[in-house]
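Participant: Sharing a sequence plus its predicted fold:
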Amino acid sequence: MTSNRWSDLDRPPLHVTALRKAIVTPDGRWTSLDLVEATGSTNSDLGARAREGAPEGAVLVAEEQTAGRGRLDRQWQAPARSGLFFSVLLRPSAVPAHRWGWLPLLAGVATATAVARTAGVDTGLKWPNDILVTVGGEERKTGGILAERVGDDAVVLGIGLNVTLREDELPVPAAGSLALAGAKVTDRDPLLRAVLRSLADWYGEWLGADGDPAASRLQQAYAAGCTTLGRTVRAVLPGGGEATGRAVAVDDDGRLVVATDAGKRAVAAGDVVHVRPAGE
């Protein structure tokens, strides 16, 4: 971790006072916003606060994560101030629990639309929780979402987004960043504000529809932005089995429907190791 917050002038620190003023408002969704220089995982930290009774709407942002996690405990690490690394606490107790599986997909729609509008880059959603951009004609992952249930009434949503990551800093060749995709805006302050506002709007719509993905327009919006649909994919399952076929839909439970030679199969996000174009 770099001790001087201004050591890289291309990566200035976030302005927490201005962010709080813009995001934490009396009639808004977000009730607090805290910024830390570095932590292992914002999801772990906010999850601990949730267990202690923190209210819905708490936002925790880190300038650097040293032990960030994605799905299936995959690591998510990036240089300090090179991206957005944050978590939000939701308590959707009024929504039936069987619909909570839509929350990471909701976060994907909210993040992708906000980034496209603010940064001026085309974004896509790779089912279930990856944000894609195009770098040199190739789709690359620039963001990911991790939803973790805490107790009986809380969900912590973690969002990681590569903003100014350079080619020589990429953890894997399939990774990307907004800068590498030619973003017109890489200032993290307006990007974070845009994502949080979009997330609040979509969450409000979803709550107002009692979590119904169709009535809240979430299911349609996700399908419209999902680059997985229409492709031949290979879903590798934890037990070693796999389903290969054409991804044809996202069903009412947020599962990916794959048309295989043996018929249609719905694959739940929790059962998937990866979903890739066949032969990749």
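Facilitator: That came through, no problem.

Participant: switch to C-alpha atoms for all contacts and neighbour counts from now on
Facilitator: Will do.

Participant: for the protein, which strand is longest?
Facilitator: strand 138-150 (DSSP state E).

Participant: So which other helices or strands are in contact with the next helix or strand along the chain from that one?
Facilitator: Next helix or strand after strand 138-150 toward the C-terminus (DSSP states H and E): strand 154-162. If contacts are counted by 3 or more C-alpha pairs under 8 Å, 6 or more residues apart in numbering; DSSP states H and E, strand 154-162 sits against helix 42-51, strand 83-90, helix 103-119, strand 138-150.

Participant: this is the comparison structure:
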Amino acid sequence: MTPPDAADNRWSDLDRPPLNAAALRRALVRPQGLWNSLDVVGRTGSTNSDLAARAAGPGLAEGTVLIAEEQTAGRGRLDRSWSAPPRSGLFLSVYLAPSGVPAERWGWLPLLAGVAAATGLARSAGVDMSLKWPNDLLVTIDDAERKTGGILAERAGDGVVIGMGVNVSLRAAELPAPHAGSLALAGAVSTDRETLLRAVLRSLEQWYGRWRDAEGDAASSGLQAAYAAGCATLDRTVRAELPGDRTLVGEAVAVDGDGRLVLATGDGLQEPVAAGDIVHLRGAQGGLT
């Protein structure tokens, strides 16, 4: 017999009800739509790893969605771990295979997912969202920027697996780090995960369709402008911690056509950053924000 306090017991936390997979499928899976299958699992190591393993074999269709109530080995950028209590957030991955889009433009997919998530969550949760380059989701709590979500994209098979983790109902004592936040702590008008999931996946379908129809052109699809408008990194002094233990400090002045962050350095040069960890600074020497 399952103990009443088990993590997968539907009555273990009445403030965090389980997802209704059938209702989500009725709302999101439809003929000629992007999402063709949607599954919810109670617990897994990583939804990204699960979909990537399936993509390595035959038959994984574009538009496959995998959602977990709990991840025990969730991964973020730079091999960081991501953990949260069961049913406290959105933990999902989707498989996209943008045929017709040149592979060199696929680097926009995690940024596209960030725009889609921020747009969908702002509408459904009623919380102001912003993006930290390249793909962190930020909210403001007590006048401080807090990370409430992140996105990880990985090439897999003939496409890309995009994973997303968003803290929804985490309480202050449950936050994994001082700089973390949640939608609830940011004053969300709704923390119903099904409402949030529907909004995020519909927004992702719309942005992906627009970008794909433009053959991956971020400018003509409006994606580049939308990302810049929602990016909290721009017009800030930042420190870029780059591969090879190289560090660069400068003002973030633009996101270019390849999705790179352009930094204006003290010597008057502009240098694009394609990969690395970005730290927002308050000033030339600055504290973290």
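Facilitator: Here it is on my side, so go on. Predicted, not measured: the structure shown is a model, and the values here were computed from it.

Participant: Rebuild the helices and strands packed on strand 154-162 of structure 1 as CSV, extending it with mean neighbour count and distance to residue 246 of structure 1.
Facilitator: Shown next, in CSV, are these (neighbours: other C-alpha atoms under 10 Å; distance: least, C-alpha to C-alpha, whole Å):
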stretch, mean neighbour count, distance to residue 246 of structure 1
helix 42-51, 20, 34
strand 83-90, 26, 33
helix 103-119, 23, 20
strand 138-150, 21, 19
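
Participant: of all the ones you listed, which lies closest to residue 33 of structure 1?
Facilitator: Nearest to residue 33 of structure 1 among these is strand 83-90; the distance by C-alpha to C-alpha comes to 9.2 Å.

Participant: Structure 2: matching residues for that closest one?
Facilitator: Alignment of strand 83-90 of structure 1 against structure 2: residues 89-96, by TM-score structural alignment.

Participant: repeat for stretch 192-202 of structure 1
Facilitator: Stretch 192-202 of structure 1 maps onto residues 197-207 of structure 2, going by TM-score structural alignment.

Participant: In a strand, residue 140 of structure 2, correct?
Facilitator: Yes: when DSSP: H, G, I helix; E, B strand; the rest coil is applied, residue 140 of structure 2 is found to be in a strand.

Participant: Okay, buried residues for stretch 261-273 of structure 2 please.
Facilitator: By 16 or more other C-alpha atoms under 10 Å, the buried positions in stretch 261-273 of structure 2 come out as 261-264, 270-273.

Participant: Would you state the helices of structure 2 in chain order?
Facilitator: 21-28, 47-55, 109-125, 193-213, 223-230 (DSSP state H).

Participant: for those, which one sits closest to residue 170 of structure 2?
Facilitator: helix 193-213 (12.5 Å).

Participant: Give me the contact list for the closest one.
Facilitator: Residues outside helix 193-213 of structure 2 that contact it (C-alpha atoms under 8 Å, 6 or more residues apart in numbering) are 19-20, 24, 27-28, 34-35, 89-90, 98, 100-101, 112-113, 116-117, 119-121, 123-125, 168, 217-218, 221, 223.

Participant: what's the angle between it and helix 223-230?
Facilitator: Orientation note: helix 193-213 of structure 2 sits at an angle of 140 degrees relative to helix 223-230 (axes from the mean of the first three to the mean of the last three C-alpha atoms, to 10 degrees).

Participant: buried residues in helix 193-213 of structure 2?
Facilitator: 193-194, 196-205, 207-212.

Participant: Please look at residue 48 of structure 2 and residue 156 and confirm they touch.
Facilitator: No: the pair residue 48 of structure 2 and residue 156 fails to qualify as a contact (C-alpha atoms under 8 Å) at a distance of 9.7 Å.

Participant: Verify the contact between residue 69 of structure 2 and residue 86 for me.
Facilitator: Yes: Residue 69 of structure 2 lies in contact with residue 86 (C-alpha under 8 Å); the separation is 5.7 Å.

Participant: Which one of the helices of structure 2 lies nearest to residue 185 of structure 2?
Facilitator: Of the helices of structure 2, nearest to residue 185 of structure 2 by C-alpha to C-alpha is helix 109-125, at 11.6 Å.

Participant: Can you give me every residue that contacts the closest residue to residue 277 of structure 1 other than its chain neighbours?
Facilitator: In space, residue 277 of structure 1 comes closest to residue 233 once its chain neighbours are excluded; the distance is 4.4 Å by C-alpha to C-alpha, 6 or more residues apart in numbering. Each residue near residue 233 of structure 1 by C-alpha under 8 Å, 6+ apart is listed here: 244-247, 258, 275-278.

Participant: hmm, try it at 6 Å
Facilitator: 244-246, 276-278 (C-alpha atoms under 6 Å, 6 or more residues apart in numbering).

Participant: most surrounded residue in these?
Facilitator: residue 245 (23 neighbours; other C-alpha atoms under 10 Å).

Participant: what does that one align to in structure 2?
Facilitator: Following TM-score structural alignment, the counterpart assigned to residue 245 of structure 1 within structure 2 is residue 250.

Participant: what about its match, distance to residue 138 of structure 2?
Facilitator: Plainly put, residue 250 of structure 2 is 21 Å away from residue 138 of structure 2 if you go by C-alpha to C-alpha, to the nearest Å.

Participant: Also residue 267 of structure 2?
Facilitator: 31 Å.

Participant: One more: residue 127 of structure 2?
Facilitator: 10 Å.

Participant: Compare these two (neighbour count), which wins?
Facilitator: A side-by-side neighbour count of residue 127 of structure 2 and residue 138, using other C-alpha under 10 Å, places residue 138 first with 26 against 20.

Participant: what's the counterpart of that one in structure 1?
Facilitator: Correspondence of residue 138 of structure 2 to structure 1, assessed by TM-score structural alignment: residue 132.

Participant: I figured its match hits residue 121, correct?
Facilitator: No: using C-alpha atoms under 6 Å, residue 132 of structure 1 makes no contact with residue 121, being 10.1 Å away.

Participant: residue in structure 2 matching residue 63 of structure 1?
Facilitator: Applying TM-score structural alignment, one finds that residue 63 of structure 1 aligns to residue 69 in structure 2.

Participant: ok, now which ones touch that match?
Facilitator: Residue 69 of structure 2 sits next to 42-43, 86-87 when contact means C-alpha under 6 Å, 6+ apart.

Participant: Which one (most neighbours) among those?
Facilitator: Going by other C-alpha under 10 Å, residue 87 tops the contacts of residue 69 of structure 2 with 27 neighbours.

Participant: For that residue, give me its contacts.
Facilitator: 16, 69.

Participant: Return the distance of it relative to residue 157 of structure 2.
Facilitator: According to C-alpha to C-alpha, residue 87 of structure 2 stands 30 Å off from residue 157 of structure 2.
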